[in-house]
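>>> just coords:
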């Protein structure tokens, strides 16, 4: 009986600890009792299982079991007091507040990271209950706390204005720290886009991961990004705790150049890197409690390995290694604090956030400076190499210029001789070309008549045939022959025959008006005309003019006057794939033969719709 009375007295003293005799000016830590006995109702919990907390805070480490708290508040003043009940640790999944009255326990409010932010009195990451205390009234409360992570409770009563003032200052400091971290990430990202250096990208990834981790610790992910991110946080945070050291691991090897200096260190770092990546993949599939414990322990091991490797290099007066030590040491401090939270060591949360913020900020700034200094050093080395190459190039250029000057001195005399010899050769070539042109001209002229010869005719008919086919214009060929030329030779002699041929040639020349028309002596007393862009009627008009001019006048020769007539055959058609140049001559020749057969002294047009016939058939 005495034992029961003693326990009740002790319990009563605990409940009487939170007494307000005057208006609360700022805040006061809450004295409470807690119990780890699983129960649906606090009335069912044995009295002797309650444990008293005078400091207002308790850290129970990781655990999935709910914790019950109870406390009593006595408002002994004559005024209504509106207070905030504030839990400084923002990462409790669920807090349910009960008020006891009339022997009944009534639920007042439920909040936590697993609940939407709209359920909170203040739309903030902090977990706050609003309490309205009437004058001279005693209140008894219970809180049921549930979380899958660290069970840390730090309860205090705050006057409204003072809490808001304190929160504003805290947010300002934390906002500045986050802003600097984010600015450093942005600067590194821009430098990566400009320089394409992977060290900037890795440093930017590290800074962004640290920024996200710190924002989560402050509860800003819940407040500003998504209040429904409970499942995402439990999935990503353990993996991110491990992954944040991956870019730092890669950067350590690259910045210190360990691949060429310390093979065992490289092997150690790469093994740690491989395990880290494996755990990043596995962590989302583990329970939050296990994943968070494994993440913190392995991250601590990873940091110690990085610190050992960089410390060895730092002892050799390596400036980069010393800066890396400055970057890694704050991470070690934060992980030690996280380990203390996991294993139930009591740490005041506001102080913890300041430590975390300063540590993360130092790490981000140090790594940013390392990445920038490495780039500047590489740039200076590159500039030095470029200057060295430029100096070598200038020296080579000077040598080359002197060599060229000497060559030019010898070349001037050589060029003078070459120019003189070249001029002589050009004169000789020009004379040779002129002679060749004269010979070519003579080769295409008939010596007796001055007309083009058969060789020129064969060349030109092919050219005009192609033009007719290309431009789709008619091409006419006229074959002319002096009638009864053999009797003239026999009766008047060969000299008179030559004069008759020259007279016919002159008549043909006089009848052709266009530069494109070509008259040729085809052979003996036979002539051929090439009339481009001329149809059958046009060719007949030209041929008739020639025939009439010759038949109209007798030729005066040394042997007497000679009366001449000519016969002509015409073929005109647009060239196509079914024809060839020789067929024009054949058709015109067949038409000439028909003119001879029909009595001579006439012009006939070949019928292109029929195949040309042999003379015997005609």
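Sure thing, it's come through. Keep in mind it's a predicted model, so treat the numbers as computed, not measured. Residues are numbered from 1 along each chain as shown.

>>> hey, let's count contacts and neighbours off CA atoms from now on
Noted.

>>> mind checking which helix or strand residue 69 is in?
Using DSSP states H and E, the element containing residue 69 is strand 67-75.

>>> right, and the helix or strand after that strand?
strand 81-87.

>>> residues in contact with that next one?
With C-alpha atoms under 8 Å, 6 or more residues apart in numbering as the test, strand 81-87 has contacts from 23, 75, 126-135, 153-160, 163.

>>> buried subset of those residues?
Among the contacts of strand 81-87, those buried by neighbour count (16 or more other C-alpha atoms under 10 Å) are 75, 126-130, 133-134, 153-160, 163.

>>> Which ones among those map onto helices?
160, 163 (DSSP state H).

>>> structure B:
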């Protein structure tokens, strides 16, 4: 019970990817590539199936109609009254995909409220976080002015959103069986997708929670890959790992922006940057991919012309990032998309060329870049309005980026393995050179007999001194191996060996062998309350107290583990062991431990067992009995000595 009173050894690790080489990994590469592509296809199919399932009309009536009215115009008007009477309205089916367009898009949706009051608001969810502006007007039947008017988008601070979420959502208090008419005005410098759903608040919360869990897994994976690359860079100073860290970081940040999390967590009150971050980070990520490609594929040495082309492409991406910073527009995004297609093809070609030149890790690069291009094609088709307006193409691209990161990590591990192998070979050559020089020295010594004799005597003296130093070091090492470094008493390893020795002697001589097992009561509470330093101080003080009590040279005092100590008493009957245990308990209860800020006290629970070993028994039986007695002492209230029932000899 606790009361308040007034260098780890370095373990050699196998070289990275040794397991891959032992298993014939190079022969498994085609199968690995097929497997990864298959996983991508299966995930894509599952995503498509999920999207199709959600696109299927639910069994219960939905408030939104299957089709809405669409008006696409260059008119900057922001009042529904200015466009309501236009004859350019078209009926379209949700979700809408208008591709890359700089026009202002109006939606007009007529629907009725729920059949009965649900007691909770409804949410109109606009699942596209890349919209610069989204305005909603809700009219009840034909009345005017608008019953509800919301204004949101990347151009406005995050705190002004109707619902504080990474996506755009509008809370609506709908009356049962009431006719409504909604106008939605949308602008964007990015992809004009309008996936629109209307659901109760609790359904919306569940859907967003699932979305965040999935996205959290993805960003966690990307963060682990990035940090691992940074750690390796600081370890071996290979710039390929630094550039890979930058590539993974900018790629993950682009997806973070694309999903709307950046506005929520990174720059909620900086709409100027939010309006530009999507395009700027796309160019920055492409630039980092070029830097990584140049270094990873060693293009400077294996293919100088491609290296120069990559340098020009790097400058292009730097200029495009600055241009997008000051001119965020749909035209800028289209230009960047074209350069992405050209640049992505050049990067893939660079990987194939490096593979042809014998750069083994280039194989993983080609596989990874092929996968990301598959996802990019799906995204580009969506940008061209050739795919539905839901989120599936983007999810395929996001999955492809995760698989790309995984494959490139394998390639980097192979690169690290090859570098370490080259270093080992250089060290081996150095050792061979050293051996050669030693042989030459021996031959010289044979030609100079007198010098050889002198040298032999000197070396003999040095060897004798070295052996003496080694013997001394071995003695110190042996002592360290059997002594607990904190308390200075024997450790459990030494206790085990000595206990078996004393058990055999007691069996041979048929004399009793006793054991006291103890630990500090409520030691965990002591650690939690006063800190581990105070706990360690208590352990040291207890060890000193026990050393004062254990006087016979044949007795063995050891730290059994944690706050547990054991005393082995050869040729000692149970009465003597119990007497010693009670004396220790009493002294411990009266002892006080002085720390920097506190004066602590502690108590002990002790279990005592004694036995005359017989045939077929072992020392572990004595340990079990004393441990059971200690447990009984704990159960009985602690701060006491419990004696195990003595067994017949």
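Cool, got the structure. Worth saying up front: this structure is predicted, and the values here are computed from it rather than measured.

>>> returning to that earlier point: what about the strand holding residue 69 of the first structure, how far off from the second structure?
Here the mean offset of strand 67-75 of the first structure against the second structure after fitting is 1.5 Å, by mean C-alpha distance after the TM-score superposition for the first structure.

>>> all strands in the stretch 451-600 of the first structure, in order from the N-terminus.
For the stretch 451-600 of the first structure, strands defined by DSSP state E, counting those that start in this stretch occupy the ranges 474-482, 518-523, 526-532, 555-557, 560-562, 566-574.

>>> For these, give me CSV that also has mean neighbour count and distance to residue 468 of the first structure.
Converted to CSV, these look like this (neighbours: other C-alpha atoms under 10 Å; distance: least, C-alpha to C-alpha, whole Å):
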stretch, mean neighbour count, distance to residue 468 of the first structure
strand 474-482, 27, 6
strand 518-523, 22, 15
strand 526-532, 23, 8
strand 555-557, 16, 38
strand 560-562, 13, 40
strand 566-574, 27, 6
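
>>> would you turn those strands into TSV with distance to residue 62 of the first structure?
Below are the strands of the stretch 451-600 of the first structure laid out as TSV (distance: least, C-alpha to C-alpha, whole Å):
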stretch	distance to residue 62 of the first structure
strand 474-482	105
strand 518-523	113
strand 526-532	107
strand 555-557	137
strand 560-562	140
strand 566-574	103
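
>>> Of all these, which one comes closest to residue 93 of the first structure?
Of all those, strand 566-574 sits nearest to residue 93 of the first structure, with 98.3 Å by C-alpha to C-alpha.

>>> Would you check the span in the second structure matched by that closest one?
Per TM-score structural alignment, strand 566-574 of the first structure has no counterpart in the second structure.

>>> likewise stretch 297-309 of the first structure?
Residue span in the second structure matched to stretch 297-309 of the first structure, by TM-score structural alignment: 338-350.

>>> For the helix or strand harbouring residue 330 of the first structure, which residues meet the burial criterion?
Per DSSP H and E, residue 330 of the first structure falls inside helix 319-342. Buried residues in helix 319-342 of the first structure, counted by 16+ other C-alpha under 10 Å: 320-335, 337-339, 341-342.

>>> That helix vs the second structure - mean distance after superposition?
If you overlay the two and look at helix 319-342 of the first structure, the average distance to its match in the second structure is 2.8 Å (mean C-alpha distance after the TM-score superposition for the first structure).

>>> No further queries at this time; thank you.
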